[in-house]
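Participant: I'd like to go over a predicted model; first the sequence, then the structure.
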Amino acid sequence: MPRADFPTPVKNLIAELKRLPGVGPRSAERMAVWLLQNKKAEPTALAEALVLAEEKIISCPACGFFATAEVCEICTDPKRDETLLCVVEQATDVLPLERSGAFKGRYHCLGGKLSPLDRVSPEDLLIPQLISRIEAISGEMEIILALGADVEGEATSNYLADLMRGKPVKITRIAQGLPAGGGLEHADELTLIRALQGRRDF
């Protein structure tokens, strides 16, 4: 006797949900069942929102952030300091910096980081666009490297710094150290080294 299973449309939905990052088979199954059985789920509204986002959202050709027009709101904001350019790995990295309210310049999203193991080379990132943006600005700029502290992030930062040497830019890097509310007992050695190296007057 064959075992009962979900109908094919439900299995197809589970298969699509499983493709999402961080979603395993059991989670995908729970989400699919919730979408189909919960009165508050509104799966049609979810589907419409996905279709609309796919149709309307583009990657800003200037900086790589999310945009609905030819360029994003950040690139068209005249109050932004164009001599300050913060380089991040992904478009989603812009949001924590924006929410902090501490940065008033512009951004450049690389679209990833150098990773030979994953076959990500400089040609796969938006590095030529970064250089073009730097060369288009008259006068000195500050380039802030806000990349990850892992091996790939370090390699990408070093590569960019070497590439920009000799250009009229000041290259800086965001400070790295202990998180607010964190104690020394939870910090790894590399974090403590960077916290000590990045100390400032109190």
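Facilitator: Sure, I can see it.

Participant: can we go C-alpha only for contacts and neighbour counts from here?
Facilitator: Fine.

Participant: ranges for the helices of this structure?
Facilitator: 8-18, 25-37, 43-56, 73-76, 94-100, 127-136, 151-164, 189-197 (DSSP state H).

Participant: generate CSV for those, with mean neighbour count and distance to Ala62 as supplementary columns.
Facilitator: Converted to CSV, the helices of the chain look like this (neighbours: other Cα atoms under 10 Å; distance: least, Cα to Cα, whole Å):
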stretch, mean neighbour count, distance to Ala62
helix 8-18, 15, 32
helix 25-37, 15, 36
helix 43-56, 11, 17
helix 73-76, 16, 7
helix 94-100, 12, 14
helix 127-136, 15, 8
helix 151-164, 16, 18
helix 189-197, 14, 32
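
Participant: put this next to the first one:
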Amino acid sequence: MVPLNNSQFFLTSLNRLIESFRRLPGVGPKTAQRLAFYVLKMQEEDVREFSDSLTDLKSQIIYCDICQNISEKVTCEMCVDKSRDDSLVCVVEDPMDIYVLDKAGIYNGTFHVLHGSISPSRGIGPEELRIKQLLERIKKNTNIKEIIIATNLNLEGEATGMYLQQILSHTKIKITRLARGLPSGSDIEYADQTTISHALNSRVDINENIK
């Protein structure tokens, strides 16, 4: 009996779709097959709408000129929101982290997205991240009083946090780090709101620790 996951028996177009789904994080071979066969059963209009949404996502999404978050405008809605405290800047690795932290409902400052973390094993250094934009932002906005480092608590996130701490140490800005309520080695996007709230409220002043 031929196993179902033997892709040589699939039509070329179907196999291409399966392989495309497999590129998504957390999607294994069997899940990719189920998704592909589900698409086959969808109405043509729904498939077209799905395809258009993917195309629009890539063609219409840009990076905010201030915080580097994904946006459909030059400056994102969060950065133009006058009700937010622009003296606080929370630095995160990915856009998803913003939604997790903001959903906790206790932080009303602004954000800055690095779009990754320092990882020598993957050939990613500080130059590949949006750190230069953060430094330029600090120079332009003299109202910034605190930078909250909210990178993930894994090796890459810790390395990135330490690098940010070093390059920002010469400024008069208060540098803080999320409290250790988050499990070591974890990503912020998987943390619950209670844990996030504690990590934000109990953030540690890095400069004080150095002294």
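Facilitator: Received the coordinates, thanks. What you are looking at is a predicted structure, and each value in this text was computed from that prediction instead of being measured.

Participant: returning to that earlier point: for the helices of structure 1, which one sits closest to Phe66 of structure 1?
Facilitator: With Cα to Cα as the measure, helix 73-76 is the member of those nearest Phe66 of structure 1 (8.9 Å).

Participant: what range does stretch 80-91 of structure 1 cover in structure 2?
Facilitator: Stretch 80-91 of structure 1 corresponds to residues 84-95 of structure 2 when matched by TM-score structural alignment.

Participant: ok, residues contacting that stretch?
Facilitator: Applying Cα atoms under 8 Å, 6 or more residues apart in numbering, the contact partners of stretch 84-95 of structure 2 are 69-70, 78, 98, 108-117, 143-152, 157.

Participant: redo the helices of structure 1 as a markdown table? Include distance to Gln176 of structure 1.
Facilitator: Formatted as a markdown table, the helices of structure 1 follow (distance: least, Cα to Cα, whole Å):
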| stretch | distance to Gln176 of structure 1 |
| --- | --- |
| helix 8-18 | 35 |
| helix 25-37 | 35 |
| helix 43-56 | 35 |
| helix 73-76 | 25 |
| helix 94-100 | 14 |
| helix 127-136 | 24 |
| helix 151-164 | 12 |
| helix 189-197 | 6 |
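
Participant: what lines up with Ala69 of structure 1 in structure 2?
Facilitator: That one, Ala69 of structure 1, aligns with Lys73 by TM-score structural alignment.

Participant: I'd say its match and Cys64 touch.
Facilitator: Yes: under the criterion of Cα atoms under 8 Å, Lys73 of structure 2 makes contact with Cys64 at 7.0 Å.

Participant: pick out whichever of those two has more residues nearby.
Facilitator: Per other Cα atoms under 10 Å, whichever of Lys73 of structure 2 and Cys64 has more neighbours is Cys64, with 20 against 13.

Participant: that one and Glu72 of structure 2: what is the separation?
Facilitator: 8 Å (Cα to Cα, to the nearest Å).

Participant: what sits against Lys174 of structure 2?
Facilitator: Contacts of Lys174 of structure 2 (Cα under 8 Å, 6+ apart): 145-147, 205, 207.

Participant: will you turn these into TSV that also has neighbour count?
Facilitator: Formatted as TSV, those follow (neighbours: other Cα atoms under 10 Å):
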residue	neighbour count
Lys145	15
Glu146	18
Ile147	24
Asp205	17
Asn207	13
